[in-house]
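Colleague: Sequence below, structure please.
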Amino acid sequence: MAQTRPTPLKAAGLMVIAGACFALVNTALQSATMLHGAFAPTVTFWQYLIALLFYIPWIWRNRSAVLSTRQILSHVLRVALAVGGVQLWTLGLAHVPIWQAIALILLSPFFVTIGAGLFLREEVSLHRWGAVVVGIIGGMVILAPWSDRFQLAALLPVAAAAFWAASSVVTKQLTRRDNTETVTIYLLLLLSPANALLTVSTGFALPQTTLWLVIGAGLLTALAQHTLVRAYTLADAAFLQPFDHLKLVFNVGLGALVFGFMPDGNMWLGTMLILVASIYLLNREARARPTSPAQNA
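Modeller: Just a heads-up that it's a prediction; the model follows:
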């Protein structure tokens, strides 16, 4: 008797592995910047350049896809937004605890919903707007701007989430005319030159104590992205979302173990609001488009 392939189980495992890799990346980035004093733009440049080297064989095999676009300006805009996201994210990790940064980055899907409604003219139902409001309230609970402990640097992960969401909105528009290979290759090829422009002011030299941290972050970034994309090709986003949220657990655990960062009660309450709203939002979209393939934002 033929056995069914455990594809969903494999996809879930890949998503968990990707989350663990991203948690290790964040820990390495925070160690390099917060503990060893490396400049965030410099760390970001080397991280993504090393990740790019991982993808060179794949880029070469799919090089013909580069010539198939007529949306060059949109590709440049998408990369500019993505660069803003990664730069703000690394800068945020240099100043705020991992648990706070990773909880706030979960706001990204809500910014995507806002952008899709305002700029792509997608229909956003009252239920989806309600989920956005609940998610933003969750973010405010985590930030606690009314508290004496609030610092402006805590807004950096929120800004990173907004930039990544804007990049995702442009990606949605690009994929209406370009295939996945074209969109991915332009991001990979333009990301490092754009990061390099921002690194000129801080210099490209890294403290010797951070070399292996940054190399490890670059390799793990490539592995995490590859694993993440593979997971989304095997299962729907609605199925994978709960496993994706496990990255919060990994980041909180590593933050406590390596840096002694212990989340407060606001983090758990705010994160619960964000997770409930995001799961509801994703399920509404899955019911609205039951046959559409999962996309990696």
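
Colleague: alpha carbons only for contacts and neighbour counts from here, please
Modeller: Will do.

Colleague: what helix or strand does residue 222 sit in?
Modeller: For residue 222, the element it lies in under DSSP states H and E is helix 211-234.

Colleague: Tell me the buried residues in that helix?
Modeller: Neighbour counts over helix 211-234 (16 or more other C-alpha atoms under 10 Å) mark 213-225, 227-232, 234 as buried.

Colleague: And whichever helix or strand comes after it, what does it pack against?
Modeller: The helix or strand immediately downstream of helix 211-234 is helix 237-244, counting by DSSP H and E. The contact analysis (3 or more C-alpha pairs under 8 Å, 6 or more residues apart in numbering; DSSP states H and E) places helix 237-244 against helix 7-30, helix 265-288.

Colleague: what's in contact with helix 237-244?
Modeller: By C-alpha atoms under 8 Å, 6 or more residues apart in numbering, the surrounding residues in contact with helix 237-244 are 11-12, 15-16, 19, 232, 279, 282-283, 286, 294-295.

Colleague: Out of those residues, which two sit at the greatest distance?
Modeller: Greatest spatial distance among the contacts of helix 237-244 (C-alpha to C-alpha): 19 and 286, at 22.2 Å.

Colleague: between those two, which one's more packed in?
Modeller: More crowded of residue 19 and residue 286, by other C-alpha atoms under 10 Å: residue 19, with 25 against 18.

Colleague: Mind listing what's buried along the helix or strand hosting residue 114?
Modeller: Residue 114 belongs to helix 108-118 when assigned by DSSP H and E. By neighbour count on 16+ other C-alpha under 10 Å, the buried set for helix 108-118 is 108-117.

Colleague: Could you also give me the structure for this next sequence, so I can compare it with the first?
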Amino acid sequence: MLGISLRLGATTCFGFMAAMIKLGYEAGVSTPELVFYRFAFGLPPLLAWIAWSGNYSAWRTQRPMAHVVRAVLGLATMVLAFTALSYLPLAEATTIGFAAPLFAVILSALVLKEHVGRHRWSAVAIGFIGVLIVMRPQGSDLPLIGLAIAALSAFGVACVTITIRQIGRTESTQTTVLWFTGLSMLAVGALMPFYSGVHEPRVWAILVALGFFGGTAQLLLTAALRYAPVPVIVPFDYAQLIWAVLLGWLIWETQPPASTWVGAAVIIASGLYTLYREHKLGRDKVRAEAL
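Modeller: This next block holds a predicted model:
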């Protein structure tokens, strides 16, 4: 229950972070600024986490170039995700983002050479049908560029997932997060003299909230894995859609059309079935090894 609660807390923070991004765009904040302050104001929770755990050597790594690659992919993906929110309502952007696990299955077969059976391939195909339902390529009133950027962002999340799985074989979670934060702040910070602006106190409050919710979500996401296995907590990630719909209605008075709900249901069903197959294959492997 603690693991599930932490995961729900993470999805809640991600939902509010997305809302802060949209509010930031509406206030005239540029993308480099939003990304920079996401890291800058998300750094204190990260450092507090490291201090609380006593892992003061988290900055040490045996694979600096691997972290550089992860930072490049992660930063590019974050820029895409932020930009998509400038074009799309919260619900649609969130729903398309749920396609990331589907891309991850494809990449795990192509990059990691993992076996992907017909059941999971079928789930991937059905999931992408759900994405198409949400995007409504024929007759959609959503901007095509926003839909394309959201889809690219989901693919980027899958790439980052595969990269983290590779790095995680030798690096701790704190090391990975710390290097990603530091390298990203250096890269985006170099752009700040050209993009930073003077903001009102209200806008600064949005930026601080953006960093706080983003940094806290990352910590809760990681902490949840300490108290519950992946198959138990991952399904609760879809609760982020509830927050996206609720915040979109409260702040912007937008309500997703029926096609978004139908597409979300198809994507979530395919994701849960993929998760079930992963869990079942894991149990079968354990039984085989026990015999």
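
Colleague: What does the TM-score come to for these two?
Modeller: For this chain pair, the superposition-based TM-score is 0.90 by TM-score structural alignment, normalised by the length of structure 2; 281 aligned residues with a C-alpha RMSD of 1.9 Å.

Colleague: hang on, the earlier thing: so which elements touch the helix holding residue 222 of structure 1?
Modeller: Secondary-structure packing of helix 211-234 of structure 1 (3+ C-alpha pairs under 8 Å, 6+ apart): helix 7-30, helix 40-61.

Colleague: Same list (those) but as a markdown table, adding distance to residue 238 of structure 1.
Modeller: What follows is those, written out as a markdown table (distance: least, C-alpha to C-alpha, whole Å):
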| stretch | distance to residue 238 of structure 1 |
| --- | --- |
| helix 7-30 | 11 |
| helix 40-61 | 28 |
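
Colleague: so which of those gets nearest residue 130 of structure 1?
Modeller: The closest of those to residue 130 of structure 1 is helix 7-30. By C-alpha to C-alpha, the value is 27.7 Å.

Colleague: Please list all residues in contact with the aligned residue in structure 1 for residue 259 of structure 2.
Modeller: If you follow residue 259 of structure 2 across to structure 1 using TM-score structural alignment, you land on residue 266. Residue 266 of structure 1 is in contact with 141-142, 144, counting by C-alpha under 8 Å, 6+ apart.

Colleague: how about JSON lines for those residues, with neighbour count and secondary structure added?
Modeller: Formatted as JSON lines, the contacts of residue 266 of structure 1 follow (neighbours: other C-alpha atoms under 10 Å; DSSP: H, G, I helix; E, B strand; the rest coil):
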{"residue": "141", "neighbour count": "19", "secondary structure": "helix"}
{"residue": "142", "neighbour count": "25", "secondary structure": "helix"}
{"residue": "144", "neighbour count": "17", "secondary structure": "coil"}
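
Colleague: which one of the residues you listed is nearest residue 165 of structure 1?
Modeller: Among those, residue 142 lies closest to residue 165 of structure 1 (C-alpha to C-alpha), at 19.4 Å.

Colleague: Tell me the counterpart of that closest one in structure 2.
Modeller: Taking TM-score structural alignment, residue 142 of structure 1 has residue 134 as its aligned residue in structure 2.

Colleague: what range in structure 2 does the helix holding residue 114 of structure 1 sit on?
Modeller: With TM-score structural alignment applied, helix 108-118 of structure 1 matches the range 100-110 in structure 2.

Colleague: Next: stretch 171-190 of structure 1.
Modeller: Alignment of stretch 171-190 of structure 1 against structure 2: residues 164-183, by TM-score structural alignment.

Colleague: Would you pull up how far the matching stretch lies from the middle of the chain?
Modeller: Relative to its parent chain, stretch 164-183 of structure 2 has a centroid offset of 16 Å by C-alpha atoms, centre = their mean, to the nearest Å.

Colleague: list the buried ones in that stretch?
Modeller: 164, 167, 171, 174-181, 183.

Colleague: Make CSV from those residues and add distance to residue 59 of structure 2 to it.
Modeller: CSV is the format used below for the buried residues of stretch 164-183 of structure 2 (distance: C-alpha to C-alpha, whole Å):
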residue, distance to residue 59 of structure 2
164, 16
167, 14
171, 10
174, 8
175, 6
176, 9
177, 10
178, 7
179, 7
180, 11
181, 11
183, 12
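
Colleague: Among these, which are located in strands?
Modeller: Among the buried residues of stretch 164-183 of structure 2, DSSP state E puts none in strands.

Colleague: Which of these sits closest to residue 254 of structure 2?
Modeller: Of all these, residue 254 of structure 2 sits closest to residue 181, with 33.2 Å by C-alpha to C-alpha.

Colleague: What degree of burial does the nearest residue to the closest one once chain neighbours are set aside show, as a neighbour count?
Modeller: Using C-alpha to C-alpha, 6 or more residues apart in numbering and skipping residues adjacent in sequence, the residue nearest residue 181 of structure 2 is residue 39, 6.1 Å away. Residue 39 of structure 2 sits with 22 neighbouring residues when counted by other C-alpha under 10 Å.

Colleague: Ok, the one 5 residues further on next?
Modeller: Under the neighbour criterion other C-alpha under 10 Å, residue 44 of structure 2 is assigned a count of 15.

Colleague: That one corresponds to which position in structure 1?
Modeller: Residue pairing (TM-score structural alignment): residue 44 of structure 2 is matched to residue 53 of structure 1.

Colleague: gap between the two ends of stretch 116-125 of structure 1?
Modeller: Distance across stretch 116-125 of structure 1, first residue to last, is 12 Å (C-alpha to C-alpha, to the nearest Å).

Colleague: neighbouring contacts of that stretch?
Modeller: For stretch 116-125 of structure 1, contacts defined as C-alpha under 8 Å, 6+ apart pick out 113, 169, 173.

Colleague: Point to the residue nearest the middle of structure 2.
Modeller: For structure 2, the residue nearest the mean C-alpha position is residue 157 (6.4 Å; C-alpha atoms, centre = their mean).

Colleague: Point me to the helix or strand that includes that residue.
Modeller: Take DSSP H and E as the rule and residue 157 of structure 2 turns out to sit in helix 144-167.

Colleague: Residues contacting that helix, please?
Modeller: Outside helix 144-167 of structure 2, the residues that reach it (C-alpha under 8 Å, 6+ apart) are 66-67, 70, 73-74, 76-78, 80-81, 83-88, 93, 96-104, 107-108, 112, 135, 176.

Colleague: Pull out the buried residues from that helix.
Modeller: Buried residues in helix 144-167 of structure 2, defined by neighbour count with 16+ other C-alpha under 10 Å: 146-147, 149-164, 167.

Colleague: Measure how buried residue 24 of structure 2 is and give me the count.
Modeller: For residue 24 of structure 2, the neighbour count with other C-alpha under 10 Å is 23.

Colleague: which residues touch the aligned partner of residue 281 of structure 1 in structure 2?
Modeller: Using TM-score structural alignment, the partner of residue 281 of structure 1 in structure 2 is residue 274. Listed by C-alpha under 8 Å, 6+ apart, the contact set of residue 274 of structure 2 reads 119-120, 123-124.
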